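# this one's sequence-less:
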């Protein structure tokens, strides 16, 4: 694995070369897919741009989420061999994502955001305000659905 301070896109390219040399089909295929998604995002607008580091991370997060959703869908359909493939790809992508937050850390971040915004008195009406503060802190580090559920739980309580 490359140094974490290296730009993510360069790290992906270096790791792709290593995976190809090591004949790691799952890793090389997954990294190729992510690099392809990054390239597609770079040329998606009216003119080609080079993605910033946070934008590249957003693409990796989006691809990891697709893998998780596909794995769940395949498991629900009884296609365990396809679910295993998606799980293996998600594991490769996990190497490029920030360290995940624990449930206790998410709870603490939500609590601090509620105190900071004074949303406790407003209840669930203030959910958007609290999510606006919490999302930048948890992006890529915690599932958005579970973060929203925690905000809902604390605002309702």
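Okay, I see it. The shown structure was predicted, so the numbers you read here are calculated from the model rather than taken from an experiment. Numbers count the residues shown, from 1 in each chain.
# rest of the way, CA atoms for contacts and neighbours
Will do.
# what residue is smack in the middle of the protein?
Centroid-nearest residue in the chain, with CA atoms, centre = their mean: residue 61, separated by 2.8 Å.
# second one coming, line it up with the first:
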């Protein structure tokens, strides 16, 4: 079952269960996916009329990151009730994301991507990141992976 169908199935179930908070988060996910569809459709590329699973995963990852930042801001502002609401939305969104890789798995994925791309210097960092994004979208935090890639490329002595 593709991501869009999984979200729609969960949305229908939330309606049946009368789970208002879950339902509102699922509607936000659906709206973000439809917004992306409209943006792609406006670009004139008829083959990409709707976004695929990889794009949906990217949307979900972005939504999670936005809510984490919001929760942090609410905590700093003393609004713990709003921070908790953001965390509840994160938990609903994360149900649709694949399992996050642990640190060892991320390191081995970075090494494999460096080998696969034949990266030899820091100039090849974009190739390595592109390879990782193609294979592991939604499974790792690329903000944390970037410095790891840089460290491993610099460890080869080509910085």
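Structure's in. What do you need? Bear in mind the structure is a predicted one, so any value in this text is a computation, not a measurement.
# tell me which element the counterpart of residue 152 of structure 1 in structure 2 is part of?
With TM-score structural alignment as the criterion, residue 152 of structure 1 lines up with residue 150 in structure 2. For residue 150 of structure 2, the element it lies in under DSSP states H and E is helix 142-155.
# Residue 17 of structure 1 too?
Per DSSP H and E, the secondary structure element for residue 17 of structure 1 is helix 8-21.
# Could you tell me which residues make contact with whatever residue of structure 1 lines up with residue 128 of structure 2?
The alignment partner of residue 128 of structure 2 in structure 1, by TM-score structural alignment, is residue 130. Applying CA atoms under 8 Å, 6 or more residues apart in numbering to residue 130 of structure 1 gives the contacts 110, 113-114, 117, 119, 151.
# Work out for me the element residue 130 of structure 1 sits within.
Counting by DSSP H and E, residue 130 of structure 1 is found in helix 127-138.
# Any buried residues in that helix, and which?
Residues of helix 127-138 of structure 1 classed as buried by neighbour count (16 or more other CA atoms under 10 Å): 127, 130-131, 133-135, 138.
# Next: stretch 69-83 of structure 2.
For stretch 69-83 of structure 2, by 16+ other CA under 10 Å, it's 70-72, 74, 83.
# burial count for the closest residue to residue 137 of structure 1 other than its chain neighbours?
Spatial nearest neighbour of residue 137 of structure 1, excluding adjacent residues (CA to CA, 6 or more residues apart in numbering): residue 109 at 7.9 Å. Close neighbours of residue 109 of structure 1, defined as other CA atoms under 10 Å, add up to 18.
# Many thanks, I have nothing further to ask.
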